[in-house]
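# Provided below for reference: sequence and predicted model.
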Amino acid sequence: MWTRFWQFLWPRMGWRRYATYLRHRLVRMPGTSHTVAVGFAAGAAMSMTPFMGFHFILSAALAWFLRGNILASAVGTIIGNPWTFPVIWVVTYEIGCWLLGIDAHAVSIRGHTVAEVMHDPWGILSPVLLPMVLGSVPAGIVVFFAAYWPAAKIIDRYKRQRLERQHRRALAMMERMAAAGATTEERKNAGQD
């Protein structure tokens, strides 16, 4: 259990190789480059919400609504991870406070016990959660488009190159077959003379 948790925080293979692995997973998913990119972007956008534990469900719902690839949305939620969540939460909270017109530093949830939070979670957490939810909307929209365009280009390039490779292989095979057929035909004709 601790090994999995540690691997989630710090991949054994290294961050670059992990990113390459995720890229390979993404470009090889079934569907058009648009549907896979929409799914990936939906996952990235839903990672901006403060609803930890529900990002997969929310991203799958958004991908389904936008007719994107649901599996790609799960890959897109990797944007939200223990390294990026603190930054995401601060940014969405600041944006939400700005949209609501309240001072971001006036609210504090410090000093409450776990029992108090469990007894009245909405009353204690709403001063922080409401701005975060509101701030996650514009942040999610920006992240959606920031994730969609590069993903669509990467996936499209991969699929185009793969199709070109398959086409070249098919042509080479046809040429070999034609050469082998011509050789056989020449032998037949030579034997009849």
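Good, I have the coordinates. Keep in mind the model is a prediction, meaning the values are calculated, not measured.

# Could you use CA atoms for every contact and neighbour count after this?
OK.

# in the chain, which residue is closest to the centre?
For the chain, the residue nearest the mean C-alpha position is residue 76 (1.7 Å; CA atoms, centre = their mean).

# Pretty sure it sits against residue 39.
Yes. Using CA atoms under 8 Å, residue 76 is in contact with residue 39, at 7.3 Å.

# Can you check which residues contact both of these two?
Residues touching both residue 76 and residue 39 (CA atoms under 8 Å, 6 or more residues apart in numbering): none.

# rewinding a little: show the contacting residues for the residue nearest to the centre of the chain.
39-44.

# Just the buried residues from those residues, in PyMOL please.
A single PyMOL command selects the buried members of the contacts of residue 76 (16 or more other CA atoms under 10 Å):
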select buried, resi 39+40+41+42+43+44
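
# Name the member of the contacts of residue 76 with the shortest distance to residue 64.
residue 39 (8.2 Å; CA to CA).

# Would you mind listing the two of the contacts of residue 76 that lie farthest apart?
Across these, the longest distance by CA to CA is 8.7 Å; it joins 39 and 44.

# got any residues that touch both of those two?
Joint contacts of residue 39 and residue 44 (CA under 8 Å, 6+ apart) are 59, 73, 76.

# Can you list which of the residues you listed are found in helices?
Among the shared contacts of residue 39 and residue 44, the residues falling in helices (DSSP state H) are 59, 73, 76.

# what about the first one, neighbour count?
By the criterion of other CA atoms under 10 Å, residue 59 has 28 neighbours.

# Would you check how far apart it and residue 74 are?
To residue 74, residue 59 is 7 Å away according to CA to CA, to the nearest Å.

# Second structure follows, compare the two:
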Amino acid sequence: MFAFIRRVVQRPWKRLKEVRDTPHAIALGLATGLYIGFLPLIGLKTLLALGLAWLLRGNKIAAVIGVTLHDLSLPLAPILLRLEYDLGHRLTSARFEVPAHHPAQMLFNWHAMLTTGGPILLGSALLGIPFAVVTYGLTLRALRSRTAPPPPPNGRGESV
């Protein structure tokens, strides 16, 4: 299982290291994509990540890779959605509770979508912030160590 996850993560990481852009732009793009990946807007995540990366002057390829990497958490989606809803619900003090024993079709009606959508969006937006900040820092550090400048020569053109 861990070998599979390592393989799945290594392929985008290798492609990310091949992107020709500044380490800041690549790290910002990856963090942007990962942040947008937390939003429960299926079908719009890639477009939103591209738009936000463009606005923030981050790398758009890295943003798409970030959204794709977030999709590795799909097996944990029910847990993440519940955590996002609980966080948003506490902050908005919405009165709607997710029914535990009703068929799934009852959850997909307009009343349920309108009353749970706000708390889930708020919770996912807040939950994505720490992950994006950590991703930005780790990626920037890794990319800067990869592209460390050579030591400066002394006054005569010789290296120290």
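Arrived safely, thanks for sending. On a predicted model such as this, the values are computed, not experimentally measured, just so you know.

# still on that earlier bit, map the residue nearest to the centre of structure 1 onto structure 2.
Superposed on structure 2 with TM-score structural alignment, residue 76 of structure 1 falls opposite residue 66.

# what about the closest residue to residue 103 of structure 1 other than its chain neighbours, helix or strand, and which?
Computed as CA to CA, 6 or more residues apart in numbering, the closest residue to residue 103 of structure 1 that is not its neighbour in sequence is residue 97, at 6.4 Å. Residue 97 of structure 1 belongs to helix 85-100 when assigned by DSSP states H and E.

# quick one: that helix to structure 2 mean distance?
On superposition with structure 2, the mean distance recorded for helix 85-100 of structure 1 (mean CA distance after the TM-score superposition for structure 1) is 1.4 Å.

# Buried residues, that helix. List them.
Buried, per 16+ other CA under 10 Å, within helix 85-100 of structure 1: 85, 88-89, 91-97.

# for stretch 116-129 of structure 1, same thing?
Buried residues in stretch 116-129 of structure 1 (16+ other CA under 10 Å): 124, 127-129.

# Stretch 99-109 of structure 2 too?
Under 16+ other CA under 10 Å, stretch 99-109 of structure 2 has no buried positions.

# Cross-check the contact I'm expecting between residue 27 of structure 2 and residue 134.
No. Under the criterion of CA under 8 Å, residue 27 of structure 2 makes no contact with residue 134, lying 10.3 Å away.

# quick one: which of the two has more around it?
Applying other CA under 10 Å to residue 27 of structure 2 and residue 134 shows that residue 27 carries more neighbours, namely 29 against 12.

# What's the match for the more buried one in structure 1?
So residue 27 of structure 2 corresponds to residue 37, using TM-score structural alignment.

# Not counting its own residues, what contacts stretch 113-123 of structure 2?
Contact with stretch 113-123 of structure 2 is made by 39-40, 81, 83-89, 91-92, 94, 96, 98, 107, as judged by CA under 8 Å, 6+ apart.

# Show me which pair in these is furthest apart.
91 and 107 (21.5 Å).

# Next, residue 96 of structure 2: secondary structure please.
Under DSSP: H, G, I helix; E, B strand; the rest coil, the three-state class of residue 96 of structure 2 is coil.

# Same question for residue 109 of structure 1.
Residue 109 of structure 1 ends up coil, using three-state DSSP.

# Now that it has come up, it's in contact with residue 124, right?
Yes. Look at residue 109 of structure 1 against residue 124 with CA under 8 Å: they come within range, at 6.7 Å.

# To what extent is residue 133 of structure 2 buried, counted in neighbours?
Neighbour number of residue 133 of structure 2 under other CA under 10 Å is 17.

# Identify, by residue count, the longest helix of structure 1.
Per DSSP H, structure 1 has its longest helix at helix 121-192.

# just the angle between it and helix 85-100, please?
For helix 121-192 of structure 1 against helix 85-100, the angle by axes from the mean of the first three to the mean of the last three CA atoms, to 10 degrees is 120 degrees.

# Pull the distance from helix 121-192 of structure 1 to the chain's centre.
Put simply, helix 121-192 of structure 1 sits 14 Å off its chain's centre (CA atoms, centre = their mean, to the nearest Å).

# Same question for stretch 40-60 of structure 1.
From the chain centre to the centre of stretch 40-60 of structure 1 is a distance of 10 Å (CA atoms, centre = their mean).

# List the buried residues for that stretch?
By 16+ other CA under 10 Å, the buried positions in stretch 40-60 of structure 1 come out as 40-50, 55-56, 58-60.

# Please identify every residue contacting each of residue 59 and residue 74 of structure 1.
With CA under 8 Å, 6+ apart as the test, residue 59 of structure 1 and residue 74 both reach 39, 43.
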